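**Q** Here is a sequence together with a model predicted from it:
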Amino acid sequence: MYKHFLFLTLFLTIPLFGVVQIAPNEVGLRPGIAGQFSASNNTQRGNTDKDEFDLSASVSYDNNRSYVTWLDLSYAYGQVAGTKNENKAYAHYRFLHTLRRPEWNWEVFAQNEGDDFRSIQRRLLGGGGLRWRFYEAGTFGRIYIGLGAYYEHLSYTTQSDPVERNTRVNSYLSYTKKFGTDARLSLGIYYQPKTDDWNDYYFNQAASLSVSVYRELFVKIELTHAHDSRPGIGVNKTDFQQITSIGWKFGAKPDR
């Protein structure tokens, strides 16, 4: 049990790092210690002077009986002709524990992120909720529904935006399907309104396809669409991103 406290300590001492793990985790899926590292890079010289890179890592511990805990990390940076156009980081820690039946789980989580180009200096949150795996079939995959709440502290890089302290509903629907032994498709939809003002909400959609290419080496394609109904002053409400990365896995392989 001490291992999930170790992951929480790492989260608190490494600010502004992380990645969203789109594929839902589950107790018994990858017993023991497991994880992955991935990176993408785009460098252009000549008529275009451009540098972009994304780094991500994930590590988990599954006791194969009652709980699984994990930490996701990532960092993205970009510049064009020496001018920075991307600088963001994200960290997410989660602890998932079974209830009386294996398809029901309770979960707690904490998150820390920053994004210069969304004027977010720091966004800290913590919360919890319930998750239900309401459908599973070998030919179709698994579907999950989650419902809970979290407290959010949001500070901006600009003086014109006030510090926000919000309580939000956390609701999501996720799907994952393994194709043979080499590929996995995962989808997720998140809706997170403020409890006292449902016109202020986050709505995020994400999809990923991971394909093994040689032993533990894999290629992943990720698509994300994020909408903030009330962002900081001068910030666009909607962001879209596509990342193709190469990575390496370690630990037990998921069997479904």
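**A** Sure, I can see it. Numbers count the residues shown, from 1 in each chain.

**Q** use CA for all of it now, contacts and neighbours both
**A** Noted.

**Q** ok, residues contacting stretch 82-93?
**A** Stretch 82-93 has contacts (Cα atoms under 8 Å, 6 or more residues apart in numbering) with 7-8, 11, 15-20, 49-50, 69-79, 109-117.

**Q** can you give me the strands in the chain?
**A** Under the criterion DSSP state E, strands of the chain are mapped to 32-44, 50-62, 67-80, 83-98, 104-115, 120-137, 141-156, 164-179, 183-194, 197-214, 217-228, 238-250.

**Q** Indicate which one of those is closest to Glu26.
**A** Across those, Glu26 has its closest neighbour in strand 67-80 (6.9 Å, Cα to Cα).

**Q** give me every residue that touches the closest residue to Phe179 other than its chain neighbours.
**A** Excluding the flanking residues, the one nearest Phe179 by Cα to Cα, 6 or more residues apart in numbering is Leu185, at 7.9 Å. By Cα under 8 Å, 6+ apart, the contact set of Leu185 is Ala23, Thr176, Lys177, Lys178, Phe179, Ala207, Ser208, Leu209, Ser210.

**Q** re earlier: any chance of the strands of the chain in JSON lines with distance to Lys3 as columns?
**A** As requested, these are exported to JSON lines (distance: least, Cα to Cα, whole Å):
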{"stretch": "strand 32-44", "distance to Lys3": "10"}
{"stretch": "strand 50-62", "distance to Lys3": "7"}
{"stretch": "strand 67-80", "distance to Lys3": "8"}
{"stretch": "strand 83-98", "distance to Lys3": "11"}
{"stretch": "strand 104-115", "distance to Lys3": "15"}
{"stretch": "strand 120-137", "distance to Lys3": "19"}
{"stretch": "strand 141-156", "distance to Lys3": "24"}
{"stretch": "strand 164-179", "distance to Lys3": "26"}
{"stretch": "strand 183-194", "distance to Lys3": "27"}
{"stretch": "strand 197-214", "distance to Lys3": "27"}
{"stretch": "strand 217-228", "distance to Lys3": "26"}
{"stretch": "strand 238-250", "distance to Lys3": "17"}
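
**Q** dropping in the other structure now:
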Amino acid sequence: MKYALIWPAIGLLSLASLPAQAIINIEEMRMDETKPGWASSSTLTFSGKRGNIREDKLALNGGVQWNRDDLQVRNLLLFTLNRSSAEGTTFSRDSFVHVRHTRQLDETIAWELFAQHQDEPLNDDYRRQLAGTNARFRVDQRFIHGYFGAGVMYEERRVVPGANVEVSREDWRFNFYLNSRYQLSDNAELAASFYVQPKASDVSDIRSIVNVGITSRVTRLFSLTLDMSYSNESEPLFGQSHDEWTYSMGVNLRF
């Protein structure tokens, strides 16, 4: 088993804002696909304060992966659990689970099956679950160095904004994404990704997200990260905005 104390900052950003961003950038959360056998990654964070107010925050993020000896079959599990409380009362709680089966067809093409569940019961009882399949293509061209995906998924979402009121939506959606990395220097890397998910029965109903992140390695152990995302949804659920900006800056520690 391999353990990492801190997950990559881009993955942490995606998991930290599950309900606000319906699209989760799984491509940035994948584990090492080049080594056979089992691997795992986990981060447990606890913080709090005592004084005028008593506050506690707990976050658990992680993943488990199994690669067959020939690397042609891979199984991946990703999960997160966040909980925040003040004066003994929990005011925020969310969870996320994603499972994915990948079968490599040749050097550049893979076929995948996946399922996902998200919920935040204290935020209008928000829930989202989906299942789908996609083809994943490795691309190494002049301006693109990464992966392109195309597939379809069935999605269920629900929110309860008030007493005896429930807003739900069930859709078949196409799923397209492009994820690419660029080496800016010996110690700096740029990662850019784009997801778009049009509704199968009405392609004008589109959900999309653009993400750009820069990692600059200061030493062998430390690196600085900057990440920005913009998401848009033409038909959001009740009480949600059409678009959203998120950003994150931090220090990444690996050993």
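**A** On my side now, so go ahead. None of these values were measured; they are calculated from a predicted model.

**Q** What subset of the contacts of Leu185 of structure 1 is buried?
**A** Ala23, Thr176, Lys177, Lys178, Ala207, Ser208, Leu209, Ser210 (16 or more other Cα atoms under 10 Å).

**Q** What count of nearby residues applies to the nearest residue to the third one once chain neighbours are set aside?
**A** So the one you mean is Lys177 of structure 1. Excluding the flanking residues, the one nearest Lys177 of structure 1 by Cα to Cα, 6+ apart is Gly141, at 4.3 Å. Gly141 of structure 1 has 17 neighbours, counted by other Cα atoms under 10 Å.

**Q** and what of Glu120 of structure 2?
**A** Neighbour count for Glu120 of structure 2, taken as other Cα under 10 Å: 20.

**Q** gap between it and Ala200 of structure 2?
**A** Distance, Glu120 of structure 2 to Ala200 of structure 2, using Cα to Cα, to the nearest Å: 27 Å.

**Q** residues touching Ala226 of structure 1, list them.
**A** Tyr202, Phe203, Asn204, Gln205, Thr238, Asp239, Phe240.

**Q** now do Leu223 of structure 1
**A** Applying Cα under 8 Å, 6+ apart to Leu223 of structure 1 gives the contacts Ala206, Ala207, Ser208, Phe240, Gln241, Gln242, Ile243.

**Q** from those residues, which two are the most distant?
**A** Greatest spatial distance in these: Ser208 and Phe240, 13.8 Å, computed using Cα to Cα.

**Q** Looking at the contacts of Leu223 of structure 1, which one is closest to Ser40 of structure 1?
**A** Taking the contacts of Leu223 of structure 1 together and measuring to Ser40 of structure 1 by Cα to Cα, the closest member is Ile243, at 7.5 Å.

**Q** what sits against the closest residue to the closest one other than its chain neighbours?
**A** Spatial nearest neighbour of Ile243 of structure 1, excluding adjacent residues (Cα to Cα, 6+ apart): Glu222 at 5.2 Å. Each residue near Glu222 of structure 1 by Cα under 8 Å, 6+ apart is listed here: Ala206, Ala207, Ser208, Leu209, Gln241, Gln242, Ile243, Thr244.

**Q** how far away is the closest residue to the second one other than its chain neighbours from His153 of structure 1?
**A** Okay, so that is Ala207 of structure 1. Nearest residue to Ala207 of structure 1 in three dimensions, chain neighbours excluded: Leu187, at 4.4 Å (Cα to Cα, 6+ apart). As for Leu187 of structure 1, its distance to His153 of structure 1 is 27 Å (criterion: Cα to Cα).

**Q** Give me the more crowded residue out of these two.
**A** Neighbours were tallied for Leu187 of structure 1 and for His153 using other Cα under 10 Å; the higher tally belongs to Leu187 (21 against 15).

**Q** Ser174 is in contact with the more buried one, correct?
**A** Yes: the criterion here is Cα atoms under 8 Å, and Leu187 of structure 1 meets it with Ser174 at 5.6 Å.

**Q** between those two, what contacts are shared?
**A** Shared contacts of Leu187 of structure 1 and Ser174 (Cα under 8 Å, 6+ apart): Ala23.

**Q** circling back to that earlier point, going by distance to Gln159 of structure 1, which of the buried ones among the contacts of Leu185 of structure 1 wins?
**A** If you rank the buried ones among the contacts of Leu185 of structure 1 by distance to Gln159 of structure 1 using Cα to Cα, Ala207 comes first, at 35.0 Å.

**Q** Is Leu12 of structure 2 located within a helix, as I assumed?
**A** Yes: under DSSP: H, G, I helix; E, B strand; the rest coil, Leu12 of structure 2 falls within a helix.

**Q** so what corresponds to Val68 of structure 1 in structure 2?
**A** In structure 2, the residue matched to Val68 of structure 1 (TM-score structural alignment) is Arg74.

**Q** Could I get the contacting residues of its match?
**A** Glu33, Gln65, Trp66, Asn67, Arg68, His101, Thr102, Arg103.

**Q** For Thr34 of structure 2, see how far away it is.
**A** 10 Å.

**Q** cool, Ile53 of structure 2 as well?
**A** Counting by Cα to Cα, the gap from Ile53 of structure 2 to Thr34 of structure 2 is 48 Å.

**Q** Count the residues that sit near Ser42 of structure 2.
**A** Neighbours of Ser42 of structure 2 (other Cα under 10 Å): 18.

**Q** ok, and the closest non-adjacent residue to it?
**A** Here the residue nearest Ser42 of structure 2, using Cα to Cα, 6+ apart, is Gly62, at 3.9 Å.

**Q** What does that neighbour correspond to in structure 1?
**A** Per TM-score structural alignment, Gly62 of structure 2 is aligned with Ala57.

**Q** what's near enough to touch its match?
**A** Contacts for Ala57 of structure 1 (Cα under 8 Å, 6+ apart) come out as Gly18, Val19, Gly35, Gln36, Phe37, Ser38, Asp72, Leu73, Ser74.

**Q** Touching, the second one and Trp70? I think so.
**A** No: at 11.6 Å, Val19 of structure 1 does not count as touching Trp70 under the criterion of Cα under 8 Å.

**Q** Compare these two (neighbour count), which wins?
**A** The residue with more neighbours, out of Val19 of structure 1 and Trp70, is Trp70; 24 against 21, by other Cα under 10 Å.

**Q** OK, contacts around that one?
**A** Residues counted as contacts of Trp70 of structure 1 (Cα under 8 Å, 6+ apart) are His4, Phe7, Ser58, Val59, Ser60, Tyr61, Tyr93, Arg94, Phe95.

**Q** Burial check on the second one, number of neighbours?
**A** Neighbours of Phe7 of structure 1 under the rule other Cα under 10 Å: 19.

**Q** Cool, thanks, signing off.
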